[in-house]
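> Next one to model:
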Amino acid sequence: MSDSNKGAALVTGASTGIGAVYADRLAKRGYDLILVARDEARLAALAERLRAEAGVKVEVLKADLTDRADLAKVEERLASDTAITLLLNNAGAAHFGGFETVDRDAHEKLIALNVLAVTRLAAAAAANFVPRDTGTIINISSVVGLVPEFKSPVYGATKAFVTYLTQGLRVEYADSKLRLQAVLPGATRTEIWERSGADLNAADPETVMDVNDLVDAALVGLDQGELITIPSLPDAGDFDAFNAARLKMAPNLSRRTPAARFKA
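Below you'll find the predicted structure:
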């Protein structure tokens, strides 16, 4: 679909919030767009605005990524369309209720969207990008995946998965030109709060970032080549230290005999 020298970006969860702002910023960077979400009316309105403001081609692709047929449709497009050069894996949901009180089917749907869809779409994009030694995959994760004390075990676990997936793909494709980034927002002013049943107004306003600021910072992180971008973290060295502590343990995580501290 693209006449742009940057190609096309496929953006999931594009109808509102983080996805809609990314669509705006990517259009202004010269990407044509394929906008994916369930709300076709919102997508159409956003597409019309971006065509007028940025002069790029914008296609709307209505899909519910928890529906296997819809997910397969988006996968096929990602895997086969060589005009696509960027995937923004943004579609996601959250639950903040008590673990035993949240409906188990809701947990399953959350995992389907936050883990299964993210994985399958990243795999489809990699199948397109890696043979051509090009392309960018941006996965929207969350700081909740780093801190179990934030008390959202299933949502946090899905986001820990997204961060690990991104890090693992960097290792697997270290010799390619595939760009990878996981963006870990903190609390961000989007509709995800209302949809999850949480009251954003109860949060300390000093801990809540505007969605425009979040996306702009994340794109600077991408430009700087960051694998993990935490827009609110003042000192990148803090995450480097966190990562260094993990790597320090690595040689002792698999050994022939149990550690001496476990001897009777």
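
> C-alpha only now, for contacts and for neighbours.
Fine.

> which stretch of helix or strand covers Ala9?
strand 8-12 (DSSP states H and E).

> So which elements touch that strand?
Applying 3 or more Cα pairs under 8 Å, 6 or more residues apart in numbering; DSSP states H and E, one finds that strand 8-12 contacts helix 17-28, strand 32-37, strand 84-89.

> Name the residues that touch it?
1-2, 19, 22-23, 26, 31-37, 78, 83-91 (Cα atoms under 8 Å, 6 or more residues apart in numbering).

> Which among the residues you listed count as buried?
Using 16 or more other Cα atoms under 10 Å as the burial test, the contacts of strand 8-12 include 2, 19, 22-23, 26, 31-37, 78, 83-91 as buried.

> what comes up buried for stretch 200-208?
So for stretch 200-208, counting by 16+ other Cα under 10 Å, buried means 200, 208.

> Give me the distance between the two termini of it.
8 Å (Cα to Cα, to the nearest Å).

> Tabulate the helices and strands packed on strand 8-12 (JSON lines), appending distance to Ala198.
Shown next, in JSON lines, are these (distance: least, Cα to Cα, whole Å):
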{"stretch": "helix 17-28", "distance to Ala198": "16"}
{"stretch": "strand 32-37", "distance to Ala198": "22"}
{"stretch": "strand 84-89", "distance to Ala198": "23"}
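
> Please name whichever of these is nearest to Phe150.
With Cα to Cα, the closest approach to Phe150 among the helices and strands packed on strand 8-12 belongs to helix 17-28: 21.2 Å.

> by how many degrees do the closest one and strand 8-12 diverge?
170 degrees (axes from the mean of the first three to the mean of the last three Cα atoms, to 10 degrees).

> Mind giving me the packing neighbours of helix 17-28?
Using 3+ Cα pairs under 8 Å, 6+ apart: helix 17-28 touches strand 8-12, strand 32-37, helix 40-54, helix 211-223.

> Can you say which of these is packed in most?
strand 8-12 (a mean of 27; mean count of other Cα atoms under 10 Å).

> most centrally placed residue in the protein?
Ranked by distance to the mean C-alpha position of the chain (Cα atoms, centre = their mean), the top residue is Ile140 at 1.9 Å.

> give the contact list for it.
So Ile140 contacts 88-90, 162, 182-185 (Cα under 8 Å, 6+ apart).

> Which single one of those is nearest to Arg261?
When the contacts of Ile140 are compared against Arg261 (criterion: Cα to Cα), the nearest one is Val162, at 33.4 Å.

> one more to put side by side:
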Amino acid sequence: MTTQNKTAVVTGASAGLGAAYAQRLADRGYDLILVARNAARLETLASDIRSRTGRAVDVVTADLTDAAQISVVEERLRTDESIEMLVNNAGGGLFTPLATSDAAASEALISLNVTSLTRLTTAVLPGLTARGHGTVVNISSALALNFLPVSAVYSGTKSYVLTFTQALQQELAESPVVVQAVLPGAVRTEFWDGSGADLGAFPDEWIMSADDAVDAALAGLDAGEPVTIPSLPQISDWESFEKARQTLVPNLSQRAPADRYRG
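So this is what the prediction gives:
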């Protein structure tokens, strides 16, 4: 999966999973476009990667919930023919009962986790398909499957990322462009700061390092997994889950209601 003069775009790249992806993809020979709000951190990371690997690293400071700022990133994704990979990692968390939550905070979370990911994928895809190669990695969450009383909005956004990715995989079934969903569990990053959840309340055995999570995600990508859950011991468990979902499909839309609904 080593490339020559190919570029990977990583959003939310200033810390956590995004920074780990940036390091690993540089190691794999990608030049980088790093996107995040924190310019100082991006520059520090970029300088480190340039000096360590010799790869070219561009920094784009952008708040992906701001229409004018995301449009700059979209334009780069549409026009830069060197782009081979997009890692949609930027995202936030919010853990609170909906009845006591702030609607504006929920809207901002949906904008970041759902709208920006959709817009950036829409921007990059025509170029990847025209060039006949490329990869999109969408970071979902284990809470797309394990929703909690305090995670209605967050789990909803991450369920969107999962189903969006799975539908896109069907759309691109005959294309060489690869789309992967990654569903990490708890990862030791700054994601939790201000989220309403205390990482320190979790048992240590639940918490993965960002480097381990990204290494697992990339191993899953290399293995051709459409969905990678870094801590899941057996991929057959995910396949069984998907098979169970597929058994519903033939009966999801029928002319007549099921017998049990008819008196």
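
> With distance to Thr257 of the first structure added, can I get the helices and strands packed on helix 17-28 of the first structure in TSV?
TSV is the format used below for those (distance: least, Cα to Cα, whole Å):
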stretch	distance to Thr257 of the first structure
strand 8-12	47
strand 32-37	50
helix 40-54	57
helix 211-223	42
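
> Would you mind telling me which of the ones you listed is nearest Thr158 of the first structure?
Per Cα to Cα, nearest to Thr158 of the first structure of those: strand 8-12, 16.8 Å.

> tilt between that closest one and strand 32-37?
Using the same axes, to 10 degrees, strand 8-12 of the first structure lies at 10 degrees relative to strand 32-37.

> average offset between strand 8-12 of the first structure and the second structure?
Comparing strand 8-12 of the first structure with its match in the second structure after superposition yields a mean distance of 0.4 Å (mean Cα distance after the TM-score superposition for the first structure).

> and the angle for that strand with strand 84-89?
Angle between the axes of strand 8-12 of the first structure and strand 84-89 is 20 degrees (criterion: the same axes, to 10 degrees).

> Without its sequence neighbours, what residue ends up closest to Pro149 of the second structure?
Pro97 (6.5 Å; Cα to Cα, 6 or more residues apart in numbering).

> Which residues are in contact with the one you found?
149-152.

> Among those, which one lies nearest to Ala173 of the second structure?
Ala152 (31.2 Å).

> so what's the closest one up against?
Counting by Cα under 8 Å, 6+ apart, Ala152 of the second structure has contacts 97-98.

> now Met209 of the first structure
Applying Cα under 8 Å, 6+ apart, the residues contacting Met209 of the first structure are 186-189.

> which of the residues you listed map to contacts in the second structure?
Retained in the second structure (both residues aligned by TM-score structural alignment, their matches' Cα atoms under 8 Å) from those: 186-189.

> Now rank those by neighbours and give me the top one.
Ala187 (22 neighbours; other Cα atoms under 10 Å).

> helix/strand/coil for Thr66 of the first structure?
Assigned by DSSP: H, G, I helix; E, B strand; the rest coil, the conformation of Thr66 of the first structure is coil.

> need the contact list for it.
109, 112-113, 117.

> picking up where we left off before, any idea which of the helices and strands packed on helix 17-28 of the first structure gets closest to Phe129 of the first structure?
strand 8-12 (12.4 Å).

> How much space separates Glu174 of the second structure from Leu168 of the second structure?
Separation of Glu174 of the second structure from Leu168 of the second structure (Cα to Cα): 11 Å.

> Which of the two has more residues huddled nearby?
Neighbour count, other Cα under 10 Å: between Glu174 of the second structure and Leu168, Leu168 has more, with 14 against 8.

> In which helix or strand does the more buried one reside?
helix 152-171.

> Looks to me like Ala181 of the second structure is in a helix.
No. Assigned with three-state DSSP, Ala181 of the second structure falls outside any helix and is strand.

> For Ser254 of the first structure, see how far away the residue nearest to the centre of the first structure is.
Distance from Ile140 of the first structure to Ser254 of the first structure, by Cα to Cα: 31 Å.

> And for Ile138 of the first structure?
31 Å.

> got it, and Asn89 of the first structure?
Using Cα to Cα, which is the criterion applied here, Asn89 of the first structure is 33 Å from Ser254 of the first structure.

> cool, Ala45 of the first structure as well?
54 Å.

> Over to Lys73 of the first structure?
Counting by Cα to Cα - Lys73 of the first structure and Ser254 of the first structure are separated by 41 Å.

> Then Asn114 of the first structure?
30 Å.

> Also Tyr173 of the first structure?
The value you get for Tyr173 of the first structure to Ser254 of the first structure, if Cα to Cα is used, is 24 Å.

> quick one: which of these two has more around it?
Taking other Cα under 10 Å, Tyr173 of the first structure and Ser254 do not tie; Tyr173 has more neighbours (15 against 9).

> which residue in the second structure lines up with that one?
For Tyr173 of the first structure, the aligned position in the second structure is Leu172, judged by TM-score structural alignment.

> got a list of what the nearest residue to its match once chain neighbours are set aside touches?
Take Leu172 of the second structure and drop its neighbours on the chain: the residue closest to it by Cα to Cα, 6+ apart is Val178, 7.7 Å away. If you count contacts by Cα under 8 Å, 6+ apart, Val178 of the second structure has them with 133-136, 169, 172.

> Try it again at 10 Å.
Contact partners of Val178 of the second structure, counting by Cα atoms under 10 Å, 6 or more residues apart in numbering, are 85, 128-129, 133-137, 168-169, 172, 221, 224-226.
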